[in-house]
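Novice: Need a 3D model of the following:
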Amino acid sequence: MMNKDFKRQLKEIALPVTIQCLMQSSLSLIDQIMIGSLGSESIAGIGLAGKFTSLYSVTLAAVVTVAGILIAQYRGAKDDKGVSDSFFFPFYFALILTAFFSVLSLCAPESIMGIYSNDASTIEKAAVYLKWRSAEYLPSAVTLFVSTMLRNMNRAKLPAAAGVAAIISNTVLNWLLIFGIGIFPRMEAAGAALATSLSRCLEMAIVLVLFIKEKKAQDVYLKPALHFSKEFIKKAVEILVPILIGEFLWSLGENMYAVIYGHLGTEPCAAMTLMYPIQGIAIGALCGISSAAGIITGNSLGANDEEKAWSQALDFVRLTVISGIAIGVIVCALSPFYVKLFNVAPETRVVTVKILIAFALVFTAKVFNMVVGGGVLQSGGQTKFMTAVNIIGTWGFGVPLGFISAYVFRLPIWWVYFILSLEEYVRLVISVWLLHSRKWMRNVTVKEQEE
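Specialist: Below is the predicted model:
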């Protein structure tokens, strides 16, 4: 049974983060519903462009995860300088990452989208969408870092409030810019991308204002630094490099999946794209638990309380499995009604329902890997092992199985998706073994001092 302190922490951290994640996922759903009236090519184009932007988002999230791991442990150790350095060192790296992806998206969108599809019309729509979406890269980076800091300050509700404002503005701007209402030009897919980018800018502004006020209220030490101790750099890099490589390769694998879907045809690709918002919302419903897992167990490890961290880890396992099964059942039940929201061919709707059922069957494994693998196990800095797990799952199983099922056996897209997604169960088995071994329990702040 979960104790009262654990439930309180879970409520304070997980609930607001979940709301924020759901809000962010809803931005994609709103785009899809409104773009859905423009036809399958527009839907497929947005889906493929979204896969490339996700390569940036996932890589950025990996850097933010490292910041969260370090901040949580240094706060547990009550080391203010360590907390400040844990914020700025990864943030500087994120700025370099942002500049790199911005240049690619602005200068070579057609070439990038040509990798994902051989349909000229789909490529054109995807390239336009990608170019406009690149404007959200920087505000997204700032928002994620500041939100991570606020969660560690026990103010997770504040980023959630900013997320509510973002989804409202995105909905209104989508309507105005996609369809050209009033004085606004009809921009279609480009309008959806611009609306999302402007909403991210608004979200960043709100989060920054709230953070500045909270920083003063709590008298938090957070000072930009250009020089870091060798010990800190060594520790940060030791955690950052494995998780960065692992998450980048995992996301690259997801993009390879998109390449497979994109070359199966516009309609199958459109069906997969219709699945993505539901996937985002379903995963978003548990992303708060993943964030809480890293912070709560990280605090316990930073305070040298391994037994408490172990008890918390088991609570997260139980919560994740029960929630994963429940959400999977809900997705299956609602999928026939969801597909009716889009102006697509009846065949595309049928295929989308089958893909959603396949998604529901692997969903519990997906969120287990997110919460336990990405939250609990990495709270002790166990990033090298998790990098190996992600690489083995995605590139050792997922990508090969995807190509074989699509191009050797020529299976329908829902079977292709289900078979390549079985790699989630490979990662789950390995993660369970590591969890049970307790080798993930490590206080990185103590280890640094000993070195």
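Novice: going forward, measure contacts and count neighbours with C-alpha atoms only.
Specialist: Fine.
Novice: I295: what secondary structure?
Specialist: When classified by DSSP: H, G, I helix; E, B strand; the rest coil, I295 comes out as helix.
Novice: Report the contact partners of it.
Specialist: Contact analysis of I295 by C-alpha atoms under 8 Å, 6 or more residues apart in numbering lists G68, I69, A72, N152, S379.
Novice: Kindly recompute the last result at 10 Å.
Specialist: Shown in contact with I295 (C-alpha atoms under 10 Å, 6 or more residues apart in numbering): 9-10, 13-14, 68-73, 75-76, 148, 151-152, 289, 301, 375-376, 379.
Novice: same deal with F87?
Specialist: With C-alpha under 10 Å, 6+ apart, F87 has these contacts: 64, 66-68, 70-71, 145-146, 148-149, 222-224.
Novice: one more time with 7 Å
Specialist: Counting by C-alpha atoms under 7 Å, 6 or more residues apart in numbering, F87 makes contact with A67, I71.
Novice: ok, back up a step: any of the contacts of I295 buried? List them.
Specialist: 10, 13-14, 68-73, 75-76, 148, 151-152, 289, 301, 375-376, 379 (16 or more other C-alpha atoms under 10 Å).
Novice: Can you give me the distance of the residue lying closest to A285 once chain neighbours are set aside to Y137?
Specialist: Sequence neighbours aside, T18 is the residue nearest to A285 in space, at 5.5 Å (criterion: C-alpha to C-alpha, 6 or more residues apart in numbering). Separation of T18 from Y137 (C-alpha to C-alpha, to the nearest Å): 21 Å.
Novice: which one of those two has more residues nearby?
Specialist: T18 (25 against 22; other C-alpha atoms under 10 Å).
Novice: just checking, what packs against the helix or strand hosting the more buried one?
Specialist: Per DSSP states H and E, T18 falls inside helix 4-35. If you count contacts as 3 or more C-alpha pairs under 7 Å, 6 or more residues apart in numbering; DSSP states H and E, helix 4-35 packs onto helix 40-76, helix 157-179, helix 266-302.
Novice: I have a second one here; can you model it like the first so I can compare?
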Amino acid sequence: MFKNLFNDPKFYKTLFQLALPITVQYFISSSISLVGVMMVGQLGEVSIAALGLGNQIFFLVSLLIFGLSSGYAIFAAQFWGANDLPNVRRVLGICLTLGMIAAGIFTLAAVLLPHPILSIYTKDPEVIREGVQYLRIAAFSYVPYALSMAFAFMHRSTGQVRLPMFVSAISLLLSVLVSYLLIFGHLGLPALGVRGAAVGMLFARLVEAAGMLSLTYLKRTAIAASPKELFSFNLPFLTQTLSTAMPAVLNEMAWSFAVTTYNIVYARIGTESIAAINITTTIEEMAFVVFFGLANAGAIIIGNTIGAGEQEKAFTYGKRYILIGIAGALVFGQLTSLSSRWILNFYNISPTAADYVRNILLIFSFIMWIKVFNLMLIVGILRSGGDTRFTLLLEMSAIWGIGVPMAVLGGLVLHLEVYWVYLMVISEELVKAFFGYRRFRSRKWVHNLTVVSQVVEPLPAAPSQVN
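Specialist: Predicted structure coming up:
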């Protein structure tokens, strides 16, 4: 595996150029989430829990949209590698249509049925009351978020990674400002508590969507398509692309519902437990930003490479991502553990909740490399090769066959402390790593998806800018 690892400067240059802007974007997004939880954390554990549970619907939406966007980004990356711009634009049209419809359905559910939804997670009336106030405002951010994600993923697949980073940075920084002013009531504005955080999120998503659309067409990027170009796909093209993209969507949804189940278990253990999980989740996201950037950059490069017909080179690139990911995770895991006591100074929580956070982060610091390995393998490599059905089967089997039963056993049957339940859940990551690596070594994950272009009439294509 170490053969020819460091003798390809062009590879590392391309990786750096793609990964850095994506990493910065994820860092800003995760920082805003962390700052938001810290601000609401000054209001107490009930508000932290309400914010976390109110965001569970957005969590489901975001993963559905991520699955859809990343599924269609597989096609976009390979079409771009094959110099087929018309089909890149058709793929964007499908992604926009399906994403905004799905987001609209979740918006209606969150606005019309907030009490029943939140009652699934907790029976604490104060948490439900504050969570409903948050959810009814934040729900209107789902549709603009779907639009932004579709454009962001297609930009990345065509090598345009700086534009999404810039737009997200501006919108999310504005979110912090608006949230701060409205949560605590500064500059003469009312103190809205968790509702202020919801307004900040909605404002950020609207600015993000408007900025993404405006800059895409003002700068005339590769995906600045006319409505006719976006929606020129026919039913056979839609059907063939869905056969590959839908497993990615189902994968993310299966994982998101599993995480939702975990949170139901954590919330039933107690308000202090779910508050601790919400805090550690934001910290884990911060620790993962570099690896999200690497995984997305890897998916772009490997997708472009397969689209260009260089399958063996794609396999070599995959080996490099695995080694880079593991080495980085070993370092970042320990840094996360060392910084945990400092981070807790920003939260107004009980000693019990603080102890839960420290123990969860200690466990996370030792198993982070396994989680990163699976991230690089599934998102960065297997999916980019079009092997979405295998990844769906792998994740479904591991999560629902091992992770969820372990959570229920530990939290609801054995009534263990939340950090022991967290450790039991991690066992599903080991299963994914074992079978996922075997699939990678087999090379059966490499699929050239550009053949679907034969089901629509070809149009003049633009040259690729990413190799």
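Novice: Now compute the TM-score of the two chains, please.
Specialist: TM-score of the superposed chains, computed with TM-score structural alignment, normalised by the length of structure 1, equals 0.96; 450 aligned residues with a C-alpha RMSD of 1.7 Å.
Novice: Where do the helices of the stretch 301-450 of structure 2 begin and end?
Specialist: With DSSP state H, counting those that start in this stretch, the ranges of helices along the stretch 301-450 of structure 2 come out as 311-344, 351-375, 388-398, 404-408, 418-425, 427-442.
Novice: Looking for the alignment partner of the residue nearest to A285 of structure 1 in structure 2.
Specialist: In structure 2, the residue paired with T18 of structure 1 according to TM-score structural alignment is T23.
Novice: Quick check: its match vs A73 of structure 2, distance?
Specialist: Distance of T23 of structure 2 to A73 of structure 2, given as C-alpha to C-alpha: 18 Å.
Novice: Under the alignment, what does S323 of structure 1 map to in structure 2?
Specialist: So S323 of structure 1 corresponds to G328, using TM-score structural alignment.
Novice: One more: V376 of structure 1?
Specialist: So V376 of structure 1 corresponds to I381, using TM-score structural alignment.
Novice: got the contact list for the equivalent of A82 of structure 2 over in structure 1?
Specialist: Aligned by TM-score structural alignment, A82 of structure 2 pairs with A77 of structure 1. By C-alpha under 7 Å, 6+ apart, the contact set of A77 of structure 1 is G302, A303.
Novice: Map I206 of structure 1 across to structure 2 for me.
Specialist: I206 of structure 1 maps onto G211 in structure 2 when the alignment is built from TM-score structural alignment.
Novice: relative orientation of the helix or strand harbouring its match and helix 9-41 in degrees?
Specialist: Using DSSP H and E, the element containing G211 of structure 2 is helix 194-218. Inter-element angle recorded for helix 194-218 of structure 2 and helix 9-41: 150 degrees (by axes from the mean of the first three to the mean of the last three C-alpha atoms, to 10 degrees).
Novice: what about helix 194-218 of structure 2, how far off from structure 1?
Specialist: With mean C-alpha distance after the TM-score superposition for structure 1, helix 194-218 of structure 2 departs from structure 1 by a mean of 1.5 Å once superposed.
Novice: Please identify the buried residues of that helix?
Specialist: So for helix 194-218 of structure 2, counting by 16+ other C-alpha under 10 Å, buried means 194-212, 216.
Novice: do the same with stretch 333-340 of structure 1
Specialist: S335, P336, Y338, V339.
Novice: how about it, aligned to which bit of structure 2?
Specialist: The aligned range for stretch 333-340 of structure 1 is 338-345, by TM-score structural alignment.
Novice: again with stretch 273-282 of structure 1
Specialist: Against structure 2, stretch 273-282 of structure 1 falls on residues 278-287 (TM-score structural alignment).
Novice: compared with structure 1, how much does the matching stretch deviate?
Specialist: Compared with structure 1, stretch 278-287 of structure 2 is 1.2 Å away on average (mean C-alpha distance after the TM-score superposition for structure 1).
Novice: hmm, what's the outermost residue in structure 2?
Specialist: The C-alpha centroid of structure 2 is most remote from G188, which lies 36.0 Å away (C-alpha atoms, centre = their mean).
Novice: Counterpart of that one over in structure 1?
Specialist: Using TM-score structural alignment, G188 of structure 2 lines up with I183 in structure 1.
Novice: And M100 of structure 2, by the same measure?
Specialist: Checking TM-score structural alignment: M100 of structure 2 goes with L95.
Novice: try P125 of structure 2
Specialist: So, by TM-score structural alignment, P125 of structure 2 is matched to A120.
Novice: Check Y12 of structure 2 too.
Specialist: Using TM-score structural alignment, Y12 of structure 2 pairs with K7 in structure 1.
Novice: Could you give the number of residues near that match?
Specialist: 13.
Novice: Contact partners for the aligned partner of A198 of structure 2 in structure 1?
Specialist: By TM-score structural alignment, A198 of structure 2 lines up with A193 in structure 1. Counting by C-alpha under 7 Å, 6+ apart, A193 of structure 1 makes contact with Y129, W132, R133.
Novice: Repeat that for N374 of structure 2.
Specialist: Contacts of N374 of structure 2 by C-alpha under 7 Å, 6+ apart are K432, A433.
Novice: Mind doing that once more with 6 Å?
Specialist: A433 (C-alpha atoms under 6 Å, 6 or more residues apart in numbering).
Novice: Equivalent analysis for the one 3 residues further on, please.
Specialist: If a contact means C-alpha under 6 Å, 6+ apart, then L377 of structure 2 has no contacts.
Novice: What separation do you get for it and Q25 of structure 2?
Specialist: L377 of structure 2 is 21 Å from Q25 of structure 2, by C-alpha to C-alpha.
Novice: And S179 of structure 2, by the same measure?
Specialist: From S179 of structure 2 to Q25 of structure 2 the distance is 19 Å (C-alpha to C-alpha).
Novice: Looking at these two, which one has more neighbours?
Specialist: A direct count of neighbours by other C-alpha under 10 Å for S179 of structure 2 and Q25 places S179 higher, at 28 against 24.
Novice: Give me the aligned partner of that one over in structure 1.
Specialist: Counting by TM-score structural alignment, S179 of structure 2 corresponds to N174 in structure 1.
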